[in-house]
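Enquirer: How does the following fold in three dimensions:
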Amino acid sequence: MQGIIVKGIAGFYYVKVGEKVYECKARGKFRFNEMTPIVGDRVLISVDGDKGVIDKIQTRFNELKRPLVANITQAFVVFAMRNPNFNNDLFNKFLVLCEAKEIKPVICFNKIDMASDDEISNMKSIIETIGYEYVMLNAKSGIGMDALKDKLSGNVTVVCGVSGVGKSTIFNGLVGKEAMQTGDVSEKIKRGKHTTRHSELIELNGGFLVDTPGFSSLDIKFLETEELKELFPEFLKYSDMCKFSGCLHYKEPECEVKEAVNQGKIHKSRYDFYVSALEELKARRKYK
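Expert: Predicted coordinates for the structure are as follows:
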């Protein structure tokens, strides 16, 4: 039978097949192959009563380390309009990591009650030039939550974002219970707290929701310089028109991506981040 691992505790894996969940052990061969089953894995199991054995792990199309989970299809990337204030570099790192892992991002701007109409309009304009989906939220009052729930169907979704933006409040609003302990943002250091200790998939609205925040590490130094430009989807429709086929959209002449930035078709804040990240990657490669 084929199923999905929804929880793993102390060497036991709980595999959902249809409407039933089987407690399974992994065959010893996985240890020799240096591959351990993790939450989100699609697996083949043999069953005896309510117990089972994992015979095969299907090929993963992506894997996150923190939280440790496989085959994520969608991320709710949460940022607050205030408290903490919007951080452009962190925002773009989340989006680059989503693209690198082939995860569809849905941008969630929370605490919209704290922002002016101009600020909200500016945030929307940035996302619209990229082409990503977005939802404007006031999670505490429930504004925008129904729109998020509709996006769960058919996906394995992780909620991610910097500390204090309301990830736990959003998660609890989606599942309809206090599945994650919400923590107040420390007034002194502006950091949130969460107490979830292991990953689990919660079935919801025809999809699965990961019960721990994603992307706690935002290191993009593993990327190659030539790869980075492919992770900015708004660049793609212009890059084929550049004079040089290997154009990095950096210092090359007759670059259509840079021209699109000048014309406001690509948001300057996104391009500025790209240049900064590219220079960092190039410097790292030079002194490696």
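Enquirer: going forward, measure contacts and count neighbours with C-alpha atoms only.
Expert: Will do.
Enquirer: now the helices: where do they sit in the stretch 151-288 of the chain?
Expert: 167-175, 225-228, 236-239, 256-262, 268-286 (DSSP state H, counting those that start in this stretch).
Enquirer: Pull out the buried positions in the last one.
Expert: Judged by neighbour count (16 or more other C-alpha atoms under 10 Å), helix 268-286 contains these buried residues: 268, 270-271, 273-275, 277-278, 281.
Enquirer: tell me the SS of the residue nearest the centre of the chain?
Expert: Centroid check for the chain by C-alpha atoms, centre = their mean gives residue 75 as the closest residue, at 3.7 Å. Secondary structure, DSSP: H, G, I helix; E, B strand; the rest coil: residue 75 is strand.
Enquirer: Correct me if wrong: it contacts residue 108.
Expert: No: using C-alpha atoms under 8 Å, residue 75 is not in contact with residue 108; the gap is 9.8 Å.
Enquirer: for the helix or strand encompassing residue 147, the distance to its chain's centre please.
Expert: Using DSSP states H and E, the element containing residue 147 is helix 145-150. Its chain's C-alpha centre and that of helix 145-150 lie 17 Å apart, by C-alpha atoms, centre = their mean, to the nearest Å.
Enquirer: Could I get the buried residue list for it?
Expert: 145, 148-149.
Enquirer: quick check, nearest of the residues you listed to residue 94?
Expert: Of all those, residue 94 sits closest to residue 148, with 18.4 Å by C-alpha to C-alpha.
Enquirer: Another sequence for comparison is provided below:
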Amino acid sequence: MKGIIVKGVGGLYHVKGEGNLIKCKARGKFRHNKFTPMVGDIVEVCIKNNQGVIEEIYPRKNQLIRPFVSNITQAFVVVTLKHPDINLNLLNSFLILCEANKLKTLICINKIDLVDKNDKETKHIINMIESSGYEIVLLNAKEGIGLEKLNRNLDDEVTVFCGPSGVGKSTILNNIIGKEIMKTGEISDKLKRGKHTTRHSELIEYGNGFIVDTPGFSSLDISFINRENLKYYFPEFLKYEGECKFSDCLHFKEPGCKIKDEVSRGTISKERYEFYIKTLEEISTNRRNRK
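Expert: This is a model prediction of the structure:
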């Protein structure tokens, strides 16, 4: 029987297939090959002595390590401008990870009731995100404001909710589902960041798709990205592809760079470009250290 892993805890996997939910263990060959089943994996299951056994894991379209989930088709990246304050470097790291995994991406700014939408800084951040090619949804999840737009984007997708702790991912998910699926937590007054409220990844069937809530976290590893490919993970760069003097331009120190020209003109966000350069240098340093 073919199915999808919707939950995995302590070596026991819950597989949804043919309308049934089956508890399974994985064959030892996966452990010996150091290949661990993931939530989201499409698998082949057989039933032996009333116990499901995962016999085969089909090739993955993509996979995330933190959170540990595979075959995602889109991401809702949840952030807040206040409580906690937005971390633009972290947001940009999430966006690179989404682009590298070819995910459709929607940026959800939650707790919008805590800020003045006409405030100069708020308008600047929203403009920076939108000018980079991303769609934004403004939310007040506790009041259910803006959630109808998220609902319209869930059908026929496997959607991951990602973002730092305390931004309201679990609240959004619970309000969409209509009941408390994941526990929610408070912001630490001392640390000004959220508690880790979600302890595991779990796919939840919704309409014709699945959604997954994931543990909040404050850092991302994007060291697997090749420095030559990094520029392709910035959508605002792509419209100028082929317009640089050199075809292999990294948009850094090369003369005749169209991207640097557009940054000077203000058509490409200076903050986004500076993050690109910072990441490019980190990748280059890591490459040298591995040699």
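Enquirer: residues in the second structure matched by the helix holding residue 147 of the first structure, start to end?
Expert: Using TM-score structural alignment, the residues of the second structure aligned to helix 145-150 of the first structure are 147-152.
Enquirer: which one of the helices of the stretch 151-288 of the first structure lies closest to residue 90 of the first structure?
Expert: helix 268-286 (9.8 Å).
Enquirer: What is that closest one packed up against?
Expert: helix 88-100, helix 225-228, helix 256-262 (3 or more C-alpha pairs under 8 Å, 6 or more residues apart in numbering; DSSP states H and E).
Enquirer: what residues does stretch 117-125 of the first structure touch?
Expert: 112, 134 (C-alpha atoms under 8 Å, 6 or more residues apart in numbering).
Enquirer: Report the contact partners of the residue sitting furthest away from the middle of the second structure.
Expert: Of all residues in the second structure, residue 49 has its C-alpha farthest from the mean position, at 38.8 Å, by C-alpha atoms, centre = their mean. Counting by C-alpha under 8 Å, 6+ apart, residue 49 of the second structure makes contact with nothing.
Enquirer: any idea how far it is from residue 112 of the second structure?
Expert: Distance, residue 49 of the second structure to residue 112 of the second structure, by C-alpha to C-alpha, to the nearest Å: 53 Å.
Enquirer: Without its sequence neighbours, what residue ends up closest to residue 140 of the second structure?
Expert: residue 111 (4.9 Å; C-alpha to C-alpha, 6 or more residues apart in numbering).
Enquirer: Over to residue 23 of the second structure?
Expert: Using C-alpha to C-alpha, 6+ apart, the closest residue to residue 23 of the second structure is residue 14 (4.6 Å).
Enquirer: so who does that neighbour touch?
Expert: 5-8, 21-24.
Enquirer: Have a look at how far, on average, the helix or strand that it is a member of is from the first structure.
Expert: Using DSSP H and E, residue 14 of the second structure sits within strand 12-17. Once fitted to the first structure, strand 12-17 of the second structure is off its aligned match by 1.7 Å on average (mean C-alpha distance after the TM-score superposition for the first structure).
Enquirer: buried stuff in that strand?
Expert: Buried residues in strand 12-17 of the second structure (16+ other C-alpha under 10 Å): 13-17.
Enquirer: quick one: contacts for residue 237 of the second structure?
Expert: So residue 237 of the second structure contacts 231, 259 (C-alpha under 8 Å, 6+ apart).
Enquirer: What residue in the first structure is paired with it?
Expert: With TM-score structural alignment as the criterion, residue 237 of the second structure matches residue 235.
Enquirer: just the buried residues of strand 12-17 of the second structure now: which is nearest residue 38 of the second structure?
Expert: Closest to residue 38 of the second structure, out of all of these and judged by C-alpha to C-alpha, is residue 13, at 8.9 Å.
Enquirer: Noted, bye for now.
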